[in-house]
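J.: No letters, just coordinates:
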C-alpha cells in the first residue's frame, strides 16, 4: 500500500535538517532553522496537490485535502511538530539504515564504541526482520516528530493519488516549538476548522493515548551571601548548601527514574549556582489533578520551612502551569478514540491504550476546544543518541491515517 522506499527517503530528507528548538527564546519559532523544514514542507504540500497551503508568520503550516464525498462528514485533522528536542543535539544528523534487523546489538559508532543494546533497549526485539533507522550515536534522530510529519504527508499524498478512496475534508498542521512547550500557544483552532484532530506523536507501534500528565515548572531561586571564607563565621550564607537541603527534602522516590504508569514525579533538570546565588529548575508531573496540586504545594512548603528555620526569605519559588490532562476534554467525545481503535484492529495492529508520561500539542489543543488524542509515530528512545524508528511502523502509522479518513466516511454516512 505505502511505498517503503519513498517513506524512507522522505523521512531521511526531514531528519537531516536541523530544527532544534530553544527553551530560552520567547520568539516564534524559537530558532530560525525551523523555517528551513517549514519552507520545504510548504513546497512539498503544494506539489502533492493539497489546497489552502499556508505557512504563517509564526512558522505554523496548515493545508487542506478537500472532501471527495457527496455528503457531509466531520472535518478531521492531523498534527505533528517540526522541531526537535534541545535535550540532545540535532545538528548534523547522520541516519543509518539497518535492513533485515537480526535482533542483536546495533553498533551506532564503532570509533566511539556507541552501541544500541538489544538487551538494555529490549523493545528492539519486536522489530526483528524489519528495517531500522538509527543515529550514528552523536546526535538524536528526530523521529520525534519527523516520523509523524512523514506519515501525515505520505498519507495525504496517497489519498491524492487514490481518489477512489473516499474521505471527507482533512486538515493538517505542522507546528513549531512543541519540544519547548509552546507548540499550541499560537495555534489558531478556529482557522484550522476541524471538529477534532490527532497528533501523530506517540512512540511504539499501536500506542493510542488520550490521557497525559498535568504539568508545571518550578524555579527555585536561593540567595546567599559571599564573604571571605577565612572570616566567614556568622556572616557567610552558602546558597549551594541551602539548595542541597532543599533537594534533599523533595521525595527521593518520586523521580522519573523510579516511577511509571500513572505515577507522578518531581524532576530536577537544571542547577546553576555559586555561594551567592543558586537556581534549581524542576518540572512537576502527575495524572491526578488533586495530587498535582499537592505536589506544587509541597514545593512551596519546603521553601517555607527552610526559610523559617533560617529566619530569612532566602528561597523564592515560582511555579507556572504548563498543560493539563486532556482526558477531561476527550472523555466526552470518546468516539474519536474508538474510531482509531477500530482502524488499528482492522489492519492488524494491537492497540496499546495507555497514559502519556509527558504531553503533546494535543493536550493544550484539547483545552483550546480541539479534542486531540495521540497516535503512535513509531519511534523509540526519543531525545537522545539511541533514538530509532522501524520503517514498517511508519508505514503502519500512515495506514492508520488513511484508515481513519475512510472510517469517518462510513461512520457518518447519511
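T.: Arrived safely. Here the structure is a predicted model, which means the values were calculated and not measured.

J.: alpha carbons only for contacts and neighbour counts from here, please
T.: Fine.

J.: ok, now how distant is the closest residue to residue 99 other than its chain neighbours from residue 8?
T.: Excluding the flanking residues, the one nearest residue 99 by CA to CA, 6 or more residues apart in numbering is residue 131, at 4.5 Å. Note on residue 131: its distance to residue 8, by CA to CA, to the nearest Å, is 10 Å.

J.: shared neighbours of the two, which are they?
T.: Here residue 131 and residue 8 share the contacting residues residue 391, scored by CA atoms under 8 Å, 6 or more residues apart in numbering.

J.: Show me what the host helix or strand of residue 401 packs onto, helices and strands only.
T.: According to DSSP states H and E, residue 401 maps onto helix 391-411. Contact analysis of helix 391-411 by 3 or more CA pairs under 8 Å, 6 or more residues apart in numbering; DSSP states H and E lists helix 4-15, helix 143-161, helix 335-346 as its packing neighbours.

J.: a markdown table for those helices, including mean neighbour count?
T.: As requested, the helices and strands packed on helix 391-411 are exported to a markdown table (neighbours: other CA atoms under 10 Å):
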| stretch | mean neighbour count |
| --- | --- |
| helix 4-15 | 18 |
| helix 143-161 | 25 |
| helix 335-346 | 18 |
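
J.: Same list, the ones you listed, but as TSV with distance to residue 37 please.
T.: Formatted as TSV, those follow (distance: least, CA to CA, whole Å):
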stretch	distance to residue 37
helix 4-15	7
helix 143-161	10
helix 335-346	29
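
J.: who wins for proximity to residue 297 among these?
T.: Minimum separation from residue 297 across the helices and strands packed on helix 391-411 (CA to CA) falls at helix 143-161, 32.7 Å.

J.: Can you name the next helix or strand after the closest one?
T.: Next along the chain after helix 143-161, taking DSSP H and E as the criterion, comes strand 170-175.

J.: quick revisit: tell me the contacts of the residue nearest to residue 99?
T.: Residue 131 is in contact with 97, 98, 99, 100, 101, 390, 391, 392, counting by CA under 8 Å, 6+ apart.

J.: ok, and here's another one to check against it:
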C-alpha cells in the first residue's frame, strides 16, 4: 500500500488548479506539468499507444491477453483540481492507524479535522489517512482516481495470469470547471463503455446525475448623490437582493439532498450602477430542471416590468447556459455495465452504494457523446477544501475494483459466446 501512497503524493504535490476565466485548454499551463509526468509513467509501467494531444488529453492502451472477443472498456480520471480553494504548495500529512479522534491539521491556525463534524471519519478507524495541512485542498479529486487507474494497470501488466480484454485509460484536464469532456475524442478512445473513477466513499456506484445549467444575471442601476436620490437613484445591488429573495426558500445546496434540486448563488459582485449575480441550477428530473430555468426568466421579466417606466429599458438580463445532463438516459439502455461494476464490488467484499450524483462528472458529458460512463468511488472525502482527506485503504479497494471489472468483462463476455 505504500506504493499507492507514494504515487498519490507524487501527483498531489504538483499544482494543477484549473481556471474558469481562461479560454485555453488546458485552462492553466501548470496542468501540463502533471500531464507530462503521467505520460512518462504510463510508458514506464508498460502501457502501449500512449498519446497526449495539444490540449493535454492523455490516452493509453493495455492490450487484451485473451483470444476470444471482449468489449473494449475504459477508465477515466481528471488531473486538474478545483479553483474553489488553494491547490498550490500542497503538503500532505499521513495519519497512520487513525484512532477516531480529532486530527490537528494546522496547530498555528487551529484547524482541526474532527469526527464530531465529519462523521464519515469514523468509518476509517485503524486505517491510514492522507490529509491536508489545513491551508490547501488535497487533490484526491481526482488524483486518487488517477493513482488507482495507473496502479491497476501496473498490477495487470505484472500479473498476466489475470485475463482481460483491451483496456483504454484516459486522463483529462479542466473537469472541475465543466470542460473535461469538451475535447475528449470518443472515437479515438475507441471503448465500448468506460468508468470514471471520480466518486467519494468506498462502494459508491453512480449512473445518474444532475441536469445542470449556469446563469449569469446582470442588474443595471442609476447612481445619484444620496442626498438628492429620492425617486431618482436605482441601486442595482438591492434589485439583485430582491431577485435572490424571489428564488424558492429551502432549495439551496445546504438544505437539499438525494434527488432534490436547487439554486446555488455562488458569486455576487456589484455597485450602484451594476451588479452581476452568478448561480447554478441543478435537478435530476428533466421537467423540473426546465421549470427552474423558466423561473429565472420569469423573475427577470417581473423585475423588468416593475422598472420599465422608471428605467426605460430592461434593467435585468439573464444568460442561462446548459452545462450537462443526467447520464441515466444514456446508461439505462446498457445497464449491464453498471451490473458488472456492482458484481465486481461484491466479489471483493464491498457493499455497493448505488445513488445519484449530486453533481456531475466527465462521465455525464461523455455518455451524451456516445461513451456510456458510470462513476465509481475514488475514496476521497470533503473535496474542494482544507478538510479533504482520503484513506489509503480506499484507494487500494478502488484498484481491486478496476482489476475485477476488467476480469469480469472478459469472463462474462466469454460465457455469452
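T.: Now that the structure is in, tell me what you want to look at. Because the structure is a prediction, the values reported are computed rather than measured.

J.: once aligned to the second structure, how far is the helix holding residue 401 of the first structure on average?
T.: Mean deviation of helix 391-411 of the first structure relative to the second structure after superposition (mean CA distance after the TM-score superposition for the first structure): 0.3 Å.

J.: so where in the second structure does that helix end up aligned?
T.: Per the alignment by TM-score structural alignment, helix 391-411 of the first structure matches residues 392-412 in the second structure.

J.: One more: stretch 271-289 of the first structure?
T.: Mapping stretch 271-289 of the first structure onto the second structure (TM-score structural alignment) gives residues 268-286.

J.: in the matching stretch, what's buried?
T.: 270-285 (16 or more other CA atoms under 10 Å).

J.: swap in stretch 173-188 of the first structure?
T.: For stretch 173-188 of the first structure, a neighbour-count test (16+ other CA under 10 Å) marks 173-185, 187 as buried.

J.: before we move on, back to that, outside of the helix holding residue 401 of the first structure itself, list whatever touches it.
T.: 2, 4, 7-8, 73-74, 76, 130-133, 147-148, 150-152, 154-155, 159, 165-168, 170, 204-205, 339-340, 343-344, 347, 375-378.

J.: thought residue 101 of the second structure was touching residue 117?
T.: No - taking contacts as CA atoms under 8 Å, residue 101 of the second structure lies outside contact range of residue 117: 11.4 Å.

J.: Of these two, give the one with the bigger neighbour count.
T.: Per other CA atoms under 10 Å, whichever of residue 101 of the second structure and residue 117 has more neighbours is residue 101, with 13 against 9.

J.: So that one lies in a helix, does it not?
T.: No - counting by DSSP: H, G, I helix; E, B strand; the rest coil, residue 101 of the second structure falls outside a helix, being coil.

J.: which position in the first structure aligns with it?
T.: Alignment note: residue 101 of the second structure maps to residue 104 in the first structure; criterion TM-score structural alignment.

J.: Export the contacts of residue 131 of the first structure as TSV, with columns for neighbour count and distance to residue 194 of the first structure.
T.: Converted to TSV, the contacts of residue 131 of the first structure look like this (neighbours: other CA atoms under 10 Å; distance: CA to CA, whole Å):
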residue	neighbour count	distance to residue 194 of the first structure
97	18	36
98	15	38
99	14	39
100	12	40
101	18	40
390	27	30
391	24	29
392	19	29
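
J.: still contacting in the second structure, which of those residues?
T.: Among the contacts of residue 131 of the first structure, the ones still in contact in the second structure (both residues aligned by TM-score structural alignment, their matches' CA atoms under 8 Å) are 97, 98, 99, 100, 101, 390, 391, 392.

J.: The helix or strand harbouring the first one vs the second structure - mean distance after superposition?
T.: Same thing as residue 97 of the first structure. Per DSSP H and E: residue 97 of the first structure is located in strand 96-98. For strand 96-98 of the first structure, the mean distance to aligned residues of the second structure following superposition is 0.3 Å (mean CA distance after the TM-score superposition for the first structure).

J.: Check the offset of the helix or strand just after that strand from the chain's centre.
T.: Of the helices and strands lying after strand 96-98 of the first structure in sequence (DSSP H and E), the nearest is strand 106-109. Centroid separation for strand 106-109 of the first structure versus its chain: 25 Å, with CA atoms, centre = their mean, to the nearest Å.

J.: buried stuff in strand 106-109 of the first structure?
T.: By neighbour count on 16+ other CA under 10 Å, the buried set for strand 106-109 of the first structure is 106, 107, 108.

J.: Pipe the residues you listed into a markdown table and attach distance to residue 305 of the first structure per row.
T.: Output for these, formatted as a markdown table (distance: CA to CA, whole Å):
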| residue | distance to residue 305 of the first structure |
| --- | --- |
| 106 | 50 |
| 107 | 50 |
| 108 | 49 |
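
J.: most remote residue from the second structure's center?
T.: No residue in the second structure sits farther from the centre than residue 228, which is 50.6 Å out by CA atoms, centre = their mean.
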